[in-house]
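*Asks:* what's the 3D shape of this:
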Amino acid sequence: MSSPALRRALTDPGEPPLRPLPEEVGGLLEKLAAPPRLAAHLRAVHDVACTLADWLEKRHPEVVFDREVTLFGAAVHDVGKTIHREELSGPGSAHEQAGYELLVSQGIDEDRARFARTHAAWGADVGVEDLLVSVADKVWKAKRVTDLEQALVDRLAAATGQPPWEVFMALDDALERIAAEADGRLAFQASHPVGD
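*Replies:* Presented below is the predicted three-dimensional model:
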């Protein structure tokens, strides 16, 4: 049975309204007695990842990516903070490997668990899904990271044959629209406690 504070973080609609996490993830967070603030953060990033996936499917239907895996990755990317709770309100990267190991220990296959590790590192070997989760994890709070966005632009330009500048302009417009609602997402996250 989850705490009332965690249940609220998982079900409160938010303003602007946030989509619910995948049922599997909500159940996992309840099982792990996740901090309510973590659940709120995961909902905010998951919601932005949904928006980015919608944009990608509409703007570049020829780009092949796994939408379900992307959204799952956004919904669990920081699950390691159930172990490293100090990283909920302070810096740190210990949650990345810990989150991956935690997900695998809970029966999540490595391909889906990888987002706990890849959301903060976007080398050449990561897929479009990983880049979308990483971008969502930044832009939800209106943070723009040039090299990360460029990696996504390069990947999309290669997949579509469009000039990189054209891909950049469209992505930049989409990210600006998302960033414009960051205050609401930040307020939603802050309204949920770090502990029970």
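*Asks:* CA only for contacts and neighbour counts going forward, please
*Replies:* Will do.
*Asks:* mind listing what's buried along stretch 111-126?
*Replies:* 112-120, 122 (16 or more other CA atoms under 10 Å).
*Asks:* now, which of the residues you listed sits nearest residue 103?
*Replies:* residue 113 (5.7 Å; CA to CA).
*Asks:* which stretch of helix or strand covers the nearest residue to residue 193 once chain neighbours are set aside?
*Replies:* Nearest residue to residue 193 in three dimensions, chain neighbours excluded: residue 37, at 5.3 Å (CA to CA, 6 or more residues apart in numbering). Following DSSP states H and E, one finds residue 37 within helix 36-59.
*Asks:* and the next element down the chain from that helix?
*Replies:* With DSSP H and E, the next secondary element past helix 36-59 is helix 67-76.
*Asks:* follow-up on the earlier one: the residue nearest to residue 193 reaches residue 188, doesn't it?
*Replies:* No: with contact defined as CA atoms under 8 Å, residue 37 does not reach residue 188; the gap is 9.1 Å.
*Asks:* to compare against the first, here's another:
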Amino acid sequence: MTTLWRALTDPPLPRLPGAAEELLRELDAPPRLAAHLRAVHDAALGVLGWLRDRHPAVPVDHEAVRYGAATHDVGKCLHPAELSGPGSAHEEAGHQLLLARGVPERLARFARTHGSWTEAGTTFEDHLVSLTDKVWKAKRVPDLEQLVVDRLTGAAPGWQVFMELDDLLTAVAGRADDRLAFQNAYPAATFPH
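*Replies:* You can find the predicted model right below:
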């Protein structure tokens, strides 16, 4: 059993959508990248569950958010130095990689948008993927959170939505140490089998 396989399947985090898992195996992704994507996907599942329960009338493409969380950093297969250091070359590279593999734009875009959530034309789903890419490790970004609150404000007052979202993100962030330990248990480099 390879380290990548273990990073994709070991408990306790939920597994990625099948298409994302298959893509990472085909790319022979670095195990740490697979573990990171599972950690972000886990956070996304928490946010999506909350949206389904607390804001069921708000339209959101759950499949796209799950896929986006599961593949947003796929460009790091091409730019592995960005697994352990700064850089954004992986964003456009990941977007192009997904498109070249036949992934529809509605799913591939997250590789490009997860780090540029302030740009014009980003969607609620883009904001959710960006949010979960931050909160999985307990990083809070008030401006990003406000974009989500603004989208959800309507039936409930903004202050109430803000407080509910804050409670959710505090709970999601509360598992950050476990997610970080899971991610860091896997090597950043792919080794020969």
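*Asks:* helices of structure 1, start to end?
*Replies:* In structure 1, the helices defined using DSSP state H lie at 4-11, 23-31, 36-59, 67-76, 94-105, 110-113, 115-118, 128-139, 146-160, 164-179, 182-190.
*Asks:* could you export these as JSON lines, including distance to residue 87 of structure 1?
*Replies:* Conversion of the helices of structure 1 to JSON lines gives the following (distance: least, CA to CA, whole Å):
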{"stretch": "helix 4-11", "distance to residue 87 of structure 1": "18"}
{"stretch": "helix 23-31", "distance to residue 87 of structure 1": "17"}
{"stretch": "helix 36-59", "distance to residue 87 of structure 1": "10"}
{"stretch": "helix 67-76", "distance to residue 87 of structure 1": "15"}
{"stretch": "helix 94-105", "distance to residue 87 of structure 1": "7"}
{"stretch": "helix 110-113", "distance to residue 87 of structure 1": "19"}
{"stretch": "helix 115-118", "distance to residue 87 of structure 1": "14"}
{"stretch": "helix 128-139", "distance to residue 87 of structure 1": "15"}
{"stretch": "helix 146-160", "distance to residue 87 of structure 1": "22"}
{"stretch": "helix 164-179", "distance to residue 87 of structure 1": "23"}
{"stretch": "helix 182-190", "distance to residue 87 of structure 1": "15"}
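*Asks:* mind checking those for the one nearest to residue 86 of structure 1?
*Replies:* Closest to residue 86 of structure 1 of the helices of structure 1 is helix 94-105 (CA to CA; 9.6 Å).
*Asks:* in structure 2, what stretch matches that closest one?
*Replies:* Mapping helix 94-105 of structure 1 onto structure 2 (TM-score structural alignment) gives residues 89-100.
*Asks:* quick one, what contacts the residue nearest the centre of structure 1?
*Replies:* Geometric centre of structure 1, nearest residue: residue 74, 3.0 Å, by CA atoms, centre = their mean. Residue 74 of structure 1 makes contacts with 42, 45-46, 49, 115, 133, 136-137, as judged by CA atoms under 8 Å, 6 or more residues apart in numbering.
*Asks:* ok, 7 Å please
*Replies:* By CA atoms under 7 Å, 6 or more residues apart in numbering, residue 74 of structure 1 lies in contact with 42, 45-46, 49, 133.
*Asks:* give the aligned equivalent of it in structure 2.
*Replies:* Checking TM-score structural alignment: residue 74 of structure 1 goes with residue 69.
*Asks:* next one: residue 29 of structure 1
*Replies:* Aligned counterpart of residue 29 of structure 1 in structure 2: residue 24 (TM-score structural alignment).
*Asks:* from residue 102 of structure 2, how far off is the closest residue to that match other than its chain neighbours?
*Replies:* Among residues not flanking residue 24 of structure 2 along the chain, residue 34 sits closest, at 7.1 Å (CA to CA, 6+ apart). In this view, residue 34 of structure 2 and residue 102 of structure 2 are 20 Å apart by CA to CA, to the nearest Å.
*Asks:* between the two, which one's more packed in?
*Replies:* residue 34 (30 against 10; other CA atoms under 10 Å).
*Asks:* pretty sure the more buried one sits against residue 5.
*Replies:* No: contact criterion CA atoms under 7 Å: residue 34 of structure 2 and residue 5 do not qualify, at 9.0 Å.
*Asks:* re the thing from before, any idea which of the contacts of residue 74 of structure 1 is closest to residue 95 of structure 1?
*Replies:* Nearest to residue 95 of structure 1 among these: residue 42, at 13.9 Å, using CA to CA.
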